[in-house]
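>>> I'll drop the sequence and a predicted model, then ask my questions.
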Amino acid sequence: MSSRVLGLVRDICFARFIGAQAGADAFYVAFKVPNFFRRLFAEGAFAQAFVPVLSEYRNNGSHKAVRLLIDNICGVLGSVLLVFTVLAIVGSPVVATLFAPGFTADKEKFTLASELLKLTFPYLFLISMTGFAGAILNSYDRFAIPALTPIWLNVCLIVSAVFVAPYFDQPVYALAWGVLVAGIVQLLFQLPFLARLQLMPRPKLNWRHEGVTKVLMLMAPAIFGVSVSQLNLLLDTVLASLLPTGSVSWLYYSDRLSELPLGVFGVAIATVILPSLSRLHAGENPKTFSITLDWAIKMVTLIALPAAIALFILANPILTTLFHYGKTTAFDIEMSSLSLRAYSLGLLAFMLIKVLAPGYYARQDMKTPVKIGIKAMAANMIFNILLVVPLYYLFNIGHVGLALATSLSAFLNAGWLYWGLVKGEVYQPQPGWRLMFFRMLSANTLMAIVLVVGLFLLPSWVEQTVLARIVWLLILCLAGAGTYLLALFVTGLRLQHLRLSHKA
């Protein structure tokens, strides 16, 4: 949560100093591309493949065997990342063409994006190795340090935006340097904690090591399966580059806000349950496996529904309060609020994917999510065609179609993942879901009424001072959250109902 709050501060600084102009679009592409590959190599497919194998070694092997696995994985992963990073830096114009083809029509914007990629792409190597270290710590139930690590990225970028950017003719260069420095700081931050566990990696390049082979075999299909939502978002960036200037930035701001509850709760729950589910599978305990998965789904639903409703209703006030300063215009806010509402519709699905996918990866089943991912990607492309073209030509809001297509395909992805677990008798819903649905329906309805009425009674948001915006937004959020929690309490929900019990 600390990291996400600082992330909002970072994005406020971005909005103030670079706005949603051509330079901002170029930076967001240069920042998104290595982050996309980071999620493939570090937080996505690699982590999902590595953690179950590491859990097996912990259960069945010695500490020496675990260290040997880590050393060999570090050598193989590090060498692949290093080669890939160097190639991407050398071929940065090609990378820019692939991920932002619309920029080629604007030579200045295209050149800027290519130059920025040379500075930001080394972040891929650094943050992927940081993710490798974090996966080890998570496997040993050291969740706090990996969760705190992204704070350093936000700190470095805030310092770059506020104190360094004024010294550059193009402020976005300062941000690109900030990304590079942040990668170094984040990696160094985690190493002492690995040393405490006596698991400091000593890279060895042995492709034939049994554990390395197993991780690579599991990782290959998982690269696609676990990163479908990221591929969809990246596809949005590619298509947005073909739309009017500002589209990439509008999607960035709205995506960042929709990721706030996803990053704070969805990723946190998924991070915690993957090692647990992996150990339960290794220990052949299917009943507790199902109960743990049921708890995760319940927690995600309780958080995602009110968050989605609040983001939909308060999209404009939130964006105005956070970003309507400096170079960000009222038009930028209006465009971003439309795509934020579209993303909010898919928030529940985004969060469910985070907790349903570990149900497959913990059992080392990588093929099923891949098949589902392919279908979801195809659906997203169809939705893009069906939505972007008419929304662009009729209302000039093609970027909203991109966000809406992503949300719709996410629901298909989550639905197919859920059905696969139920059909395979891996997951069975536990008793009490009907009552839980009644409680959530009542609480969310009352919360929505309070937010709509409160928004209607307040004066024009744009005309308010900064302090007034912050105060009124806090009041609205507290009123909505208070109504939601009170309604849950009145309908009988208690804290003990939210605890993970291994009894059905």
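Thanks, I have it. All figures in this text were calculated on a predicted structure; none of them were measured in a lab.
>>> drop to CA atoms for contacts and neighbour counts, all remaining ones
OK.
>>> next SSE after the helix or strand encompassing Trp419?
Counting by DSSP states H and E, the element that carries Trp419 is helix 398-423. On the C-terminal side of helix 398-423, the nearest following helix or strand under DSSP H and E is helix 433-457.
>>> which positions in that next one come out as buried?
The neighbour-count criterion (16 or more other C-alpha atoms under 10 Å) identifies 436, 439-441, 443-444, 446-448, 450-451, 455 as the buried residues of helix 433-457.
>>> what is that helix packed up against?
Packed against helix 433-457 by the contact rule (3 or more C-alpha pairs under 8 Å, 6 or more residues apart in numbering; DSSP states H and E) you find helix 286-313, helix 466-490.
>>> ok, second structure coming up, stack it against the first:
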Amino acid sequence: MRSGLVVGVMTMLSRVMGLVRDVVVATLFGAGNGADAFFVAFKIPNFMRRLFAEGAFNQAFVPVLSEYATRGSKREVRELLDAVAGSLTAVLALITALAMLAAPWLVWVFAPGFGRDPAKLALTADMLRLTFPYLLLVSLTAFAGSVLNTWNRFAVPAFTPVLLNLSLIGAAVLLTPLMSEPAMALAWGVLIAGFAQLAFQVPFLARLGLMPRPWPNFAHSGVKRILILMAPALFGVSVSQINLLLDTVLASLLTPGSVSWLYYSDRLVELPLGVFGIAIGTVILPALSKRHAEQSGEHFAAMLDWAVRAVLLLGLPAALALAILAEPLLISLFHYGAMTEHDIVMAAMSLRAYAFGLVAFMLIKVLAPGFFARQNTKTPVKVGIIAMVANMVFNLILIWPLAHAGLALATALSAFLNAGLLGWLLHKQGVLVFQPGWGRYAVQLVGGCVVMSVGLAWLAPEWQQWLEWGVSARVQWLALLVVVGAAIYFAWLGALGVRPRHFRMRG
């Protein structure tokens, strides 16, 4: 729990800076062609980052590294780090070079609707050549972060994304006036951030005596095991990201601005997802891997149950608050400069759809480690493929009546299918064992969510009123609603006997 709080606080700082970044971008670029082009040019390497660095690689690397750290010598650990760092660098350098050469074709694949506007397609391709090297740099950063997390140094990797947001804010403010195409400043900000994030983590690795000397060695037994585990994990842990990317592909075919509406609404959902879901998933993976290496099945099952309870404790009220306060949140953060009232209405539709799936997104983050910690990556792949197919079916059904909001709702529905199958299989295998007290806990949570929702709905002014207020009034009202909503929820839980000690789990 302490490690989860550390990661959560650092992630909260990162997400808040990310919202500041998005406010700056929305103010300067709105939802026009320049913003659409950047979001696609950034989404492609960012998607691959989550797929490779934080997805397949992390989930395959951490269990193997934990096993070496638990059972092997310091020399064996160093040899593994050298081989993995060198092999990862070689592969990603090749991918990066090919992607920069094929930038226009990549844009056409990921955003085919841009092909109707040659200028927009060319601008996105130019941006992609600047943003794609970020994949190599941030993957090496993720490698360093995985090592630090395995040695229980969670704060540094969790803080590192703040540097991305600071770089983008600085680039937007300082470089935009210098560019013939203003939005190109954001692409430079991404590249600068990649170097800054990697350089930040290097001293902490050196302090632990774990600074690798990269040398490709695909014949190393540890590298072979990681590659074997990575192949299926590419789909297993990153299905939600693939679904979001499919949303972008289809959104590029819709009304101009659809890509940006989905982006802004997704960013708000990413705040609680990162602070609660990803933070808990980050800290339990090395802990679960350690328990598996020690063959401590009872503690393994209890830890998974703890993670599910913790996610529901914070995920349910966060999802409801996002849905109830969709327009006020979007207005307070983004309704400045080029962002119009129509953009707010459209983004609120997709925000509510994403909020519906927030709990499922979080559950995936904590259930998937139950497989990866046991070095089982094949089962999440099968589940992931089912969820992807379902997402495409939902997309085709919902895009016509609901447009971009239908794409968001399809992603949410497929996430529930994904989380449900993962949980059922873990329970069937005896890995997820529900501990006593779930019936009472469910009543406590549902009651807290109901009274919080009623309180927010009664207290919040009509969203049109927010359009007339200045920044100060919006911030004050939003702060009041956040504080009151949280107070009502936790007061209800406290009155019904929920205490912090119930969420202590020794890792």
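Now that the structure is in, tell me what you want to look at. The structure presented is a predicted model; accordingly, all values stated were derived computationally and were not measured.
>>> quick one: TM-score?
The TM-score (TM-score structural alignment, normalised by the length of the first structure) is 0.97; 496 aligned residues with a C-alpha RMSD of 1.0 Å.
>>> which residue lines up with Gly209 of the second structure in the first structure?
Residue pairing (TM-score structural alignment): Gly209 of the second structure is matched to Gln198 of the first structure.
>>> sec struct for that match, please.
Secondary structure for Gln198 of the first structure, judged by DSSP: H, G, I helix; E, B strand; the rest coil, is coil.
>>> likewise the one 5 residues further on?
Using three-state DSSP, the secondary structure recorded for Pro203 of the first structure is coil.
>>> how about it, nearest residue that isn't a chain neighbour?
Gly75 (4.2 Å; C-alpha to C-alpha, 6 or more residues apart in numbering).
>>> which element is the counterpart of the one you found in the second structure on?
Taking TM-score structural alignment, the alignment pairs Gly75 of the first structure with Gly86 from the second structure. Following DSSP H and E, the helix or strand that holds Gly86 of the second structure is helix 74-101.
>>> buried residues, that helix. List them.
For helix 74-101 of the second structure, the neighbour count (16+ other C-alpha under 10 Å) marks 77-90, 92-93, 96, 99-100 as buried.
>>> and the helices in the stretch 151-300 of the first structure?
Defined through DSSP state H, counting those that start in this stretch, the helices belonging to the stretch 151-300 of the first structure, from first to last, are 171-196, 210-225, 228-240, 247-261, 267-282, 286-313.
>>> can you tell which of those helices is closest to Arg39 of the first structure?
When those are ranked by proximity to Arg39 of the first structure, the top entry is helix 228-240, at 7.9 Å, counting by C-alpha to C-alpha.
>>> where does stretch 156-172 of the second structure end up in the first structure?
Residue span in the first structure matched to stretch 156-172 of the second structure, by TM-score structural alignment: 145-161.
>>> compute the first-to-last residue distance for the matching stretch.
Using C-alpha to C-alpha, to the nearest Å, the span of stretch 145-161 of the first structure from its first residue to its last is 25 Å.
>>> picking that back up, if I look at the match of Gly75 of the first structure, how far off is Gln197 of the second structure?
Following C-alpha to C-alpha, the distance that separates Gly86 of the second structure from Gln197 of the second structure is 19 Å.
>>> how about Pro461 of the second structure?
From Pro461 of the second structure to Gln197 of the second structure the distance is 41 Å (C-alpha to C-alpha).
>>> what's the most buried one of the helices and strands packed on helix 433-457 of the first structure?
Stretch with highest mean neighbour count among those: helix 286-313 (a mean of 21; mean count of other C-alpha atoms under 10 Å).
>>> how close does that one sit to the second structure?
For helix 286-313 of the first structure, the mean distance to aligned residues of the second structure following superposition is 0.3 Å (mean C-alpha distance after the TM-score superposition for the first structure).
>>> what's the angle from that helix to helix 267-282?
Taking axes from the mean of the first three to the mean of the last three C-alpha atoms, to 10 degrees, one finds helix 286-313 of the first structure and helix 267-282 inclined to each other by 170 degrees.
>>> trace Ser460 of the first structure over to the second structure, please.
In the second structure, the residue paired with Ser460 of the first structure is Gln465, using TM-score structural alignment.
>>> how distant is the host helix or strand of that match from the center of its chain?
Remark: Gln465 of the second structure resides in helix 463-468, with elements defined by DSSP H and E. With C-alpha atoms, centre = their mean, to the nearest Å as the basis, the distance from the averaged C-alpha position of helix 463-468 of the second structure to the chain average is 30 Å.
>>> got a list of contacts for that helix?
With C-alpha atoms under 8 Å, 6 or more residues apart in numbering as the contact definition, helix 463-468 of the second structure has outside contacts at 327-328, 331-332, 335, 474.
>>> let's go with 10 Å and repeat that
325-329, 331-332, 335-336, 341, 460, 473-474, 477 (C-alpha atoms under 10 Å, 6 or more residues apart in numbering).
>>> my read: the match of Gly75 of the first structure touches His220, true?
No: proximity of Gly86 of the second structure to His220 does not meet the contact threshold set by C-alpha atoms under 10 Å, at 11.3 Å.
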